[in-house]
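Asker: Have a look at this prediction, sequence included:
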Amino acid sequence: MSQFRLLRERRFRPFFLTQFLGAFNDNLFKNALVVLLTFQAASWTTIAPTLLANLAAGIFILPFFLFSATAGQLADKYDKARLTRLVKVLEIAIMLVALAGFVLHSLAVLLGALFLLGCHSTLFGPVKYALLPQHLHEDELVGGNALVEAGTFVAILLGTLAGGMLAAAEHGALWIAAAGLVVALAGYLTSRGVPPAPAPEPGLKVNPNPLTETWRNIGFARENQPVYLAILGISWFWLYGALFLAQFPAYAKSVIGGGEGTVTLLLATFTVGIGLGSLLCEKLSGGQIEIGLVPFGSIGLTIFGLDLAFASPAGLPAGAPLAVAEVLAQPGVVRVLVALLMLGVFGGFFIVPLYAMMQSRSAAAHRARVIAANNIMNALFMVAGALAAGGLLSAGLSIPALFGVAAVMNAAVAVYIYRLVPEFLLR
């Protein structure tokens, strides 16, 4: 049966819509704020726009390090449907804080709202992935995860586009705040339809110390080597994907000679690829968790990462920045887009079975805390990847060469994981 039938069922549809709207709102506000601070920085602060953009990214990701361990405990201790509704109430409050920041023209309040939005995502992460195994049968986990991953990337794309458009509009600040509030309210309404998901360990005593609890959560994950290696694989994918995504603006401008529309084209192509790959997983898996797709995915991630590096134009075209139609007419650009699309497709093959495997093989009593450990590792890998990419680019490496280095590293990581757990190579 098709995975899309889950979208008609009450045990999945309200949850899917809730997480979709949450991801949309995160990216709407985050991108709108970055665009505002990039093009209107002088009216807000004396800090350089490039520094502000990196500061905003750091503020958003910081809560994943600080509060993921606590979020995992809460998701194991309380009913996840109830927690989902409380998180949505928090999102409404955060959007009111953002509205106050725009009205008061206060950068500090807006950055505070961004930090709180990061807290909102941190709290929802363990709930989001630990809830799926409670509402879906094991033969539906791949299809459910595929829909969630595809939906999340589409929400990221649409939220990013909407944020940029609203920031560029007249009275953009108020439009951003109003849109964020409307989306948060819609998310709360959909969350009311999420069926109960009883706590697996209601007697759990919450440890507020993030350091000791983080180490304990990682310990839960390490109890099962395939689960731990699935987490490492997921974290590597987020490092790899985030490294490519972060370079899109500079790549569009300084390599293929495009403008903002070209950045959108690159992001949309990659997002469509991830969505297609994720949804194809269910068809290729035959209704079971098919971890044999993971090495297949890693091979594609390496091949098309290298292809993207070699397909990139050697020199900036004359007349840059070019319109999207002019960019598409340039030699090699179609190959770049095909490589990017396939990079997304094979990324979907790689990531969906790993999420399903992590969920199905984690002990129910501390599944949310294992997912919290995964979120912490994801954030750590993404920060490490951003620092490494920044260092290599500062040392004079070109963006296409950076893509090539990342692809070679991807092959090395894949060989390391598959040597440790040959089970990944079985289909």
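Answerer: Perfect, thanks for sending it. Numbers count the residues shown, from 1 in each chain.

Asker: From now on I want contacts and neighbour counts done on CA atoms only, so please keep to that.
Answerer: Will do.

Asker: relative to its centroid, which residue of the chain is most remote?
Answerer: Most distant from the centre of the chain: Ala318, at 35.2 Å, with distances by C-alpha atoms, centre = their mean.

Asker: Could you report the separation of that one from Ala309?
Answerer: Using C-alpha to C-alpha, to the nearest Å, one obtains 21 Å as the distance from Ala318 to Ala309.

Asker: same check, this time on Leu293
Answerer: The gap separating Leu293 from Ala309 is 24 Å, by C-alpha to C-alpha.

Asker: again, but for Leu17
Answerer: 36 Å.

Asker: rewinding a little: secondary structure class for the residue farthest from the centre of the chain?
Answerer: Under DSSP: H, G, I helix; E, B strand; the rest coil, Ala318 falls in the coil class.

Asker: and what of Ile47?
Answerer: Reduced to three states with three-state DSSP, the structure at Ile47 is coil.

Asker: what's the burial count for the nearest residue to it once chain neighbours are set aside?
Answerer: In space, and not counting its chain neighbours, Ile47 is closest to Ala41: 7.6 Å by C-alpha to C-alpha, 6 or more residues apart in numbering. Neighbour count for Ala41, taken as other C-alpha atoms under 10 Å: 18.

Asker: all helices for this structure, in order.
Answerer: 13-39, 49-77, 80-104, 107-135, 141-168, 172-191, 210-222, 225-254, 260-285, 293-311, 324-328, 333-361, 367-394, 399-420 (DSSP state H).

Asker: circling back to that earlier point, so Leu293 and Ala309 - more neighbours on which side?
Answerer: Between Leu293 and Ala309, counting by other C-alpha under 10 Å, Leu293 is the more crowded of the two (25 against 21).

Asker: from the chain's centre, how far out does stretch 184-194 sit?
Answerer: Averaging C-alpha positions (C-alpha atoms, centre = their mean, to the nearest Å) puts stretch 184-194 21 Å from its chain's average.

Asker: what's next to that stretch, contact-wise?
Answerer: With contact meaning C-alpha atoms under 8 Å, 6 or more residues apart in numbering, stretch 184-194 is reached by 10-12, 14-15, 17-19, 21-22, 25, 81, 84-85, 88-89, 91-92, 95.

Asker: Please compare the first structure with the one that follows:
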Amino acid sequence: MTQHSQFALLGTRRFLPFFLTQLLGAFNDNIFKQALILAILFKLSISGDRDLLVNLCAMLFILPFFLFSALGGQFGEKFAKDALIRVIKLAEVLIMAVGAIGFVLGNLPLMLLTLFAMGTQSALFGPVKYSILPVALREHELVGGNALVEMGTFLAILAGTIGAGMLMASSSYAVLVAGAVVLVALAGYLASRSVPRAAAAMPELVLDWNIVRQSWRIMRLGLGQRPAVSRSLVGNSWFWFLGAVYLTQIPAFAKELLHGDESVVTLILAVFSIGIGLGSMLCERMSGHKVEIGLVPFGSMGLSLFGILLWWVSSDFPAVATPYDWLSLLGVAQAWWIMAAIFAIGLFGGLYIVPLYALIQSRTVEKERARVIAANNILNALFMVAAALVSILFLSVAKLSIPQLFLAISLMNIAVNAYIFKIVPEFTMRFLIWMLSHSMYRVRHQGLEAIPDEGAAVLVCNHVSFVDALLIGGAVRRPVRFVMYYKIYNLPVLNFIFRTAGTVPIAGRSEDEKTYERAFQRIAQYLAEGEVVCIFPEGKLTTSGEIDEFKAGVERILAANPVPVIPMALQGLWGSFFSRAPHKGLFKRFWSRITLVAGQPMPADTGRLVLQEQVAQLRGDVR
């Protein structure tokens, strides 16, 4: 597989029109929503409670996600996704036309009705938005595509928020806002007309119009998925809980704690959004163009660490007679620590959320994907409402300060993700593998596209170190079931990783015949289920750096399970810390540069000595 930047997707018709469609939609939502809030606070003649109306706006936008996400999930399965996107975007044009009239007339009920309709349109768009990505993108593009979508969404939110403020500053704000939202909606519809064909996943689905019943069924479908998917839904919604707390408190934080004006709010929003955008972009490079859920614990740690740091550095900010603007604020040294913490929260948030979205998409069957994403949207809405309730409880009842609220949710983040990682230890396992292959070793891959994306296969590789399985598992896009000597399997710490990865311990027949026979039964089961199994046919770690003779066990496996066999070789591990090289020392070659090379698939009747020769040729002279 040739490695391309994720930005290359922006040059493809199968991604760019969709990207522009969703980008313009998020931009338009935030222009209208923010402009309405500013109109309520500063422009309209209103006799009622303005704060109550602002909170009503938030409720009217999020309520449709409870009511109509299930319907959106059904639509996403039953109808062609490209046609559905165009219908939804055409509806946006009509909705924004009504909203434009409301702004021009200064008619608040009409504007509130438009806001509710916008929320409905977003609730219907969400399931098709994320379920179309695995259809349009190749497997190695899925993380990059999600990263671009997340980056675009948060930058669109930022641009819409700032743009609304600029439009509302004009004396002709009503006409400007009305024209902007209609024009952006039209641009989004025109972009949607170029979205390539994406067939219906389940055209025979019978629509259930009972909102309560179908929402319950879809929630059960989502949370009833395999643990990695169902807990990813929880983790995804927890991210939106954190995001809702931070974004809601930023205006008060800027005014009351940093003694700033409106430009300081914009600065914090910009730093936070850019952080999320950069974190999202880093995901593809850090994950090696595959769905790498090992980044999720890394992102979670960063969210907690820098949330605690934000609490620590926010106390006793120097007050001034005139509120700081964004430029004068940056003249205070303490402000740089605060901005760094906010930027890091955004960055690690991007590293946290993108792999979760990609995992949900990649591990959900196509005919259920839109409904599972609909379940995710309902959960998101629930968690965002919970974020508002928790904020009220902590700030108004418990009388915590805003920095103390940030501390509290950072500690809650540790507890929530500890629960997720305990239920799905694959997250922790992948994190340890990722850390190993990005710290102690610099790993280069060659020829791994020979490993099929689907179907059973056997990998055979030379055995150089105690961490060979971790390095191979971190490089191959598919889950790999390893067969390894039981004494290595039982090593402390590594045993947790091996058990989580479904590793098969094996002993010599003379050592433990039951373990020996059980291993072959487990291997046959994995291959029958279409899994990839990796074995080290030497049966032991090399003590000289050379490849030992392959044992007959590989021939027994292939005879009983006639699947393709792919030779592989590790180069450069001999002499590294975890090898058995006699003179390696503690730090000798600690930052080893190694290469994993794969050859072309070979038939199942290939003899062990031929496989040994192929592995030796792939390794070459680099031990």
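Answerer: All right, it came through fine. This structure is a prediction, so every number in the text was calculated from the model and none was measured.

Asker: and the equivalent of His171 of structure 1 over in structure 2, how many neighbours?
Answerer: Counting by TM-score structural alignment, His171 of structure 1 corresponds to Ser172 in structure 2. Using other C-alpha under 10 Å, Ser172 of structure 2 is surrounded by 11 other residues.

Asker: For Ser172 of structure 2, give me its contacts.
Answerer: By C-alpha under 8 Å, 6+ apart, Ser172 of structure 2 lies in contact with nothing.

Asker: do Ile274 of structure 2 as well
Answerer: If you count contacts by C-alpha under 8 Å, 6+ apart, Ile274 of structure 2 has them with 154-155, 343, 346-347.

Asker: Same list (those residues) but as CSV, adding neighbour count.
Answerer: Formatted as CSV, the contacts of Ile274 of structure 2 follow (neighbours: other C-alpha atoms under 10 Å):
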residue, neighbour count
Phe154, 22
Leu155, 22
Phe343, 24
Gly346, 28
Leu347, 26
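
Asker: related to what we said a few turns ago, now do the same for the residue farthest from the centre of structure 1: its match in structure 2.
Answerer: In structure 2, the residue paired with Ala318 of structure 1 is Val320, using TM-score structural alignment.

Asker: quick one: the residue nearest in space to the middle of structure 2 and Tyr516 of structure 2, what's the gap?
Answerer: In structure 2, the residue lying closest to the centroid (C-alpha atoms, centre = their mean) is Val354, at 2.0 Å. Going from Val354 of structure 2 to Tyr516 of structure 2 by C-alpha to C-alpha gives 41 Å.

Asker: Near the closest residue to Leu90 of structure 2 other than its chain neighbours, how many residues? Count them for me, please.
Answerer: Leaving aside its sequence neighbours, Leu90 of structure 2 sits nearest to Tyr189 (C-alpha to C-alpha, 6+ apart; 5.9 Å). Burial of Tyr189 of structure 2 is recorded as 25 neighbouring residues (other C-alpha under 10 Å).

Asker: ok, now Ala407 of structure 1?
Answerer: By other C-alpha under 10 Å, neighbour count at Ala407 of structure 1 equals 25.

Asker: ok, now Glu204 of structure 2?
Answerer: Neighbour count of Glu204 of structure 2, defined by other C-alpha under 10 Å: 10.

Asker: residue in structure 1 matching His259 of structure 2?
Answerer: Residue correspondence to structure 1 (TM-score structural alignment): His259 of structure 2 is matched to Gly257.

Asker: Please name the residues that touch that match.
Answerer: By C-alpha under 8 Å, 6+ apart, the contact set of Gly257 of structure 1 is 316-317, 320-322, 327.

Asker: Of the residues you listed, which is the nearest to Leu402 of structure 1?
Answerer: Leu316 (17.4 Å; C-alpha to C-alpha).

Asker: Looks like that closest one contacts Ile256 (just checking).
Answerer: Yes - counting by C-alpha atoms under 8 Å, Leu316 of structure 1 touches Ile256, with 6.1 Å between them.

Asker: Of those two, which one has the most company?
Answerer: Higher neighbour count among Leu316 of structure 1 and Ile256: Ile256, with 26 against 14, using other C-alpha under 10 Å.

Asker: residues contacting that one?
Answerer: Taking C-alpha under 8 Å, 6+ apart as the definition, contacts of Ile256 of structure 1 comprise 312-313, 315-317, 327, 333.

Asker: Quick check: the gap between it and Pro210 of structure 1.
Answerer: Counting by C-alpha to C-alpha, the gap from Ile256 of structure 1 to Pro210 of structure 1 is 44 Å.

Asker: What of Arg13 of structure 1?
Answerer: 33 Å.

Asker: What of Gly315 of structure 1?
Answerer: 48 Å.

Asker: got TSV for the contacts of Ile274 of structure 2, with distance to Val206 of structure 2 too?
Answerer: Output for the contacts of Ile274 of structure 2, formatted as TSV (distance: C-alpha to C-alpha, whole Å):
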residue	distance to Val206 of structure 2
Phe154	35
Leu155	38
Phe343	46
Gly346	41
Leu347	42
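
Asker: For Arg481 of structure 2, state which of those is nearest.
Answerer: When these are compared for distance to Arg481 of structure 2 (C-alpha to C-alpha), Leu347 wins out at 32.9 Å.

Asker: Translate the closest one into the numbering of structure 1.
Answerer: Taking TM-score structural alignment, the alignment pairs Leu347 of structure 2 with Val345 from structure 1.

Asker: In this structure that match contacts Gly273, no?
Answerer: Yes - if you go by C-alpha under 8 Å, Val345 of structure 1 and Gly273 touch, sitting 4.4 Å apart.

Asker: joint contacts of these two?
Answerer: The contact sets of Val345 of structure 1 and Gly273 do not overlap (C-alpha under 8 Å, 6+ apart).
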